[in-house]
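> attaching a predicted model along with its sequence, questions to come.
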Amino acid sequence: MSYKIGLDISGGDFAPGAIINGALLARSELKQDIVLIGSRLEIEEQLALNDQSADEFTIIDAPEKIEMAESPVSAVRRKKNSSIVVGINLLKSKQIDAFVSCGNTGAVVGAATLRLGLIPGVERPGIGLLLPTKTGVSLLIDVGANIDCKPMHLFQYGIMASVYYNLVLNKKNPSLGLLNIGEEASKGLGVIKDLHKLFTASPLNFIGNVEAKEIFSGKCDCIVCDGFIGNIALKVAEGSVEAMGRFLIETIKKGILGKIGLLLLLPNLKKFKRKMDYAEYGGAPLLGVDGVVIIGHGRSSALAVKNAIGVAVGELSRDLTETINRRVNEICQDSRIRQILTV
């Protein structure tokens, strides 16, 4: 099925070129109707560079751009004609089915929360990110939407992540872990201990605390943390993979035997690189807002943009919003959960 996917052309370190190239890939390979949102002049220039006629695309002129360093809240309020605000408004008015942006994360979260509103029953949105593991992928939530969370906010992240993993990744009763400094229930800050009690009392498939070293182990399908911890974990992981790759190549190239070995290892190294490359996983769904919003990496390539659009299509083809609404309200109104919250 073909959907109308709104794409922010102005967002990302390699915009607009990589974004336009990603749109062309998605149009060709995913057979989706891509609505290009940004400076019309820049869009037409990039399409011309790719020997594409602007007449074949829906272009929404949004000449203002929210820079990465800008304050998200003030930028969303001031720049009504920015690609992010215009794109979210198009989603609100149902002129597009989903919105994808590799721009200022805070601005996307703020605009989506303000304009779209939250799914009834949800208190805070969260960014869920798919990470490679030994057994497949894990969904880490939150990686940057909210840094100051109450137990109920994090509890709802767990519910939303479980629903997403079940519907979009097709796994019944996915396992859920709580990112902490140790496996014992007594470890961690007060909010984490309270959250542990909530998860234990819930019908979710909660396996207990998960340490940072286990994020990529495949120990559980979904991992919950606040946006401050999640964003640090994400950046450490990205930096570690890049550094290890450099160290490995530098070490191997020091001797003739290493260079010969590198040639033999090259096919497997390429497979490893693909598995660890964020571009393969596209973008991160903003869960909890009343609409399909996907946030791409700031350094997204054309492949990453195409795959982010694929993430949006995967979400649209499932009844995600309605199921999150139902499950959040069912579980949060459970008498055992209410009892813990009132203690």
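Thanks, I have it.
> contacts, neighbours, all on C-alpha from now
Fine.
> what sits closest to Ile331 if chain neighbours are left out?
Of all residues not flanking Ile331 in the chain, Ser202 sits nearest, at 6.9 Å (C-alpha to C-alpha, 6 or more residues apart in numbering).
> hold the first one in mind and look at this next one:
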Amino acid sequence: MSDKAKIAVDAMGGDHAPQMVIEGLAAARVLYPGVRFVIFGDENVLRPMLASFPELDAASDLVHTDEVVTSDCKPSQALRRSRQSSMGLALQAVKDGEADVAVSAGNTGALMALAKFILRTMPGIERPALVAPVPTLRGESVMLDLGANVECDTRNLVEFAVMGAAYARTVLGLSRPTVALLNVGVEELKGKETLREAADILKQASHIPMEFVGFTEGDAIGAGAVDVVVADGFTGNIALKTAEGTARFMGELLRRAFGSSLLAKIGYLFARRGLRQLREHLDPNNHNGGVFLGLNGLVVKSHGGASAEGFKTAVITAIDMVEADLIRLISADLPDVPGHEEEAGAA
């Protein structure tokens, strides 16, 4: 199925677009030669770039627009002015059935606003959430929400857990992933009331293919203590950015340490293989590709500062989502959540 996926691409979004977008698409196509792309952006800029990658050019339809969603564009502005932008048209292609999934490295807030407006949320889902893989000592876990919803109620957190579990079954290949709510402690009486209420509901959702284990703390994320970490967007975004900053901090400390003396430089020669593995494991480009869950269509968000390698990873994530039929998985799980049975039946 992955070889038949058709991907709508916002070629103008991202710090290094459109060059890194085109190079990333070309690299992804080497791995998935049957995939086709609908590329939205400035034809005058993109056509010469595509000419450098004849096989990608042959597998792509280029749709011209000179409208771009800028990095400082507010979500409200995007809704009023950006329907014909490269981002808006990519989302519309998914809505119209002309593509299976949209990929963009553009403004996150604008992308979420446009995606909600154009694609709408799935029946039974109140708010979509942004989920992404995070590196851990065990390999990878997944985390959501990463900033799409600053404030969340009990229902939102429950829906995030269900959607996150479906996503984890796809990207981690687990039949029954472990799920926990991010809290200030693991004891049942800790944290805000919304967290405790969400935990009570999730304990009852035993028919969903996931294992709810209660609460987890921030220091357990990197250990990979659970497969799915659930939080409101404010908390999740801070946790993710803190982890990324800590990884860069440690990398810089190691660089300085190994360059501090001749003996340290000699030590680096013996340690460089392990350090290279560490760098690759922590490199955000190798874990790139957040997914907006809960929409009537698949949308993948690449890091704005991603390299071509990182954008390739986001495209591969998009292909995986299409292959797994993620929306169907979420739709199948929702009726088993207490409080969602009637809504699912009505839908």
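Thanks, I have it. Note that this is a predicted model, so its numbers are computed, not measured.
> quick one on the thing from earlier: contact partners for the counterpart of the residue nearest to Ile331 of the first structure in the second structure?
Under the alignment by TM-score structural alignment, Ser202 of the first structure pairs with Ala205 in the second structure. Contact analysis of Ala205 of the second structure by C-alpha atoms under 8 Å, 6 or more residues apart in numbering lists 336-338.
> strands along the first structure, start to end?
Taking DSSP state E to define them, one finds strands in the first structure at 4-8, 33-38, 58-61, 98-101, 126-132, 137-141, 175-179, 205-210, 222-224, 283-287, 292-296.
> okay if I get the ones you listed as JSON lines plus distance to Lys259 of the first structure and mean neighbour count?
Putting the strands of the first structure into JSON lines (distance: least, C-alpha to C-alpha, whole Å; neighbours: other C-alpha atoms under 10 Å) gives the following:
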{"stretch": "strand 4-8", "distance to Lys259 of the first structure": "43", "mean neighbour count": "28"}
{"stretch": "strand 33-38", "distance to Lys259 of the first structure": "44", "mean neighbour count": "24"}
{"stretch": "strand 58-61", "distance to Lys259 of the first structure": "49", "mean neighbour count": "18"}
{"stretch": "strand 98-101", "distance to Lys259 of the first structure": "41", "mean neighbour count": "28"}
{"stretch": "strand 126-132", "distance to Lys259 of the first structure": "28", "mean neighbour count": "25"}
{"stretch": "strand 137-141", "distance to Lys259 of the first structure": "32", "mean neighbour count": "27"}
{"stretch": "strand 175-179", "distance to Lys259 of the first structure": "40", "mean neighbour count": "25"}
{"stretch": "strand 205-210", "distance to Lys259 of the first structure": "39", "mean neighbour count": "20"}
{"stretch": "strand 222-224", "distance to Lys259 of the first structure": "39", "mean neighbour count": "29"}
{"stretch": "strand 283-287", "distance to Lys259 of the first structure": "35", "mean neighbour count": "26"}
{"stretch": "strand 292-296", "distance to Lys259 of the first structure": "36", "mean neighbour count": "28"}
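> mind putting those strands into CSV with distance to Glu70 of the first structure?
Formatted as CSV, those follow (distance: least, C-alpha to C-alpha, whole Å):
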stretch, distance to Glu70 of the first structure
strand 4-8, 17
strand 33-38, 18
strand 58-61, 21
strand 98-101, 16
strand 126-132, 20
strand 137-141, 24
strand 175-179, 30
strand 205-210, 35
strand 222-224, 28
strand 283-287, 20
strand 292-296, 17
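> wait, which of those is closest to Lys273 of the first structure?
Among the strands of the first structure, the nearest to Lys273 of the first structure by C-alpha to C-alpha is strand 126-132 (11.2 Å).
> which bit of the second structure covers the closest one?
Using TM-score structural alignment, strand 126-132 of the first structure corresponds to residues 129-135 of the second structure.
> how close does that stretch sit to the first structure?
By mean C-alpha distance after the TM-score superposition for the first structure, the fitted stretch 129-135 of the second structure averages 0.7 Å away from its aligned residues in the first structure.
> could you find the closest non-adjacent residue to Ala257 of the second structure?
Ala264 (7.0 Å).
> what distance do you get for the counterpart of Val184 of the second structure in the first structure to Gly188 of the first structure?
Alignment note: Val184 of the second structure maps to Ile181 in the first structure; criterion TM-score structural alignment. From Ile181 of the first structure across to Gly188 of the first structure, the span is 6 Å (C-alpha to C-alpha, to the nearest Å).
> so between those two, which is more surrounded?
Comparing Ile181 of the first structure with Gly188 by other C-alpha atoms under 10 Å, the one with more neighbours is Gly188, at 17 against 14.
> now Glu151 of the second structure, nearest residue through space, not along the chain?
Computed as C-alpha to C-alpha, 6+ apart, the closest residue to Glu151 of the second structure that is not its neighbour in sequence is Asp232, at 6.3 Å.
> how about the one you found, what's its match in the first structure?
Using TM-score structural alignment, the equivalent of Asp232 of the second structure in the first structure is Asp226.
> what's the burial count for that match?
26.
> I'd say it and Ile141 touch.
Yes. Using C-alpha atoms under 8 Å, Asp226 of the first structure is in contact with Ile141, at 7.4 Å.
> nearest residue to the counterpart of Val38 of the second structure in the first structure other than its sequence neighbours?
Per TM-score structural alignment, the equivalent position to Val38 of the second structure in the first structure is Val35. Excluding its sequence neighbours, the residue lying closest to Val35 of the first structure (C-alpha to C-alpha, 6+ apart) is Gly6, at 4.6 Å.
> show me what the one you found lines up with in the second structure.
For Gly6 of the first structure, the aligned position in the second structure is occupied by Ala8, per TM-score structural alignment.
> what of Asn21 of the first structure?
Aligned by TM-score structural alignment, Asn21 of the first structure pairs with Glu23 of the second structure.
> quickly note the distance from the residue nearest to that match when sequence neighbours are not counted to His287 of the second structure.
Spatial nearest neighbour of Glu23 of the second structure, excluding adjacent residues (C-alpha to C-alpha, 6+ apart): Ala308 at 5.5 Å. Using C-alpha to C-alpha, Ala308 of the second structure is found at 13 Å from His287 of the second structure.
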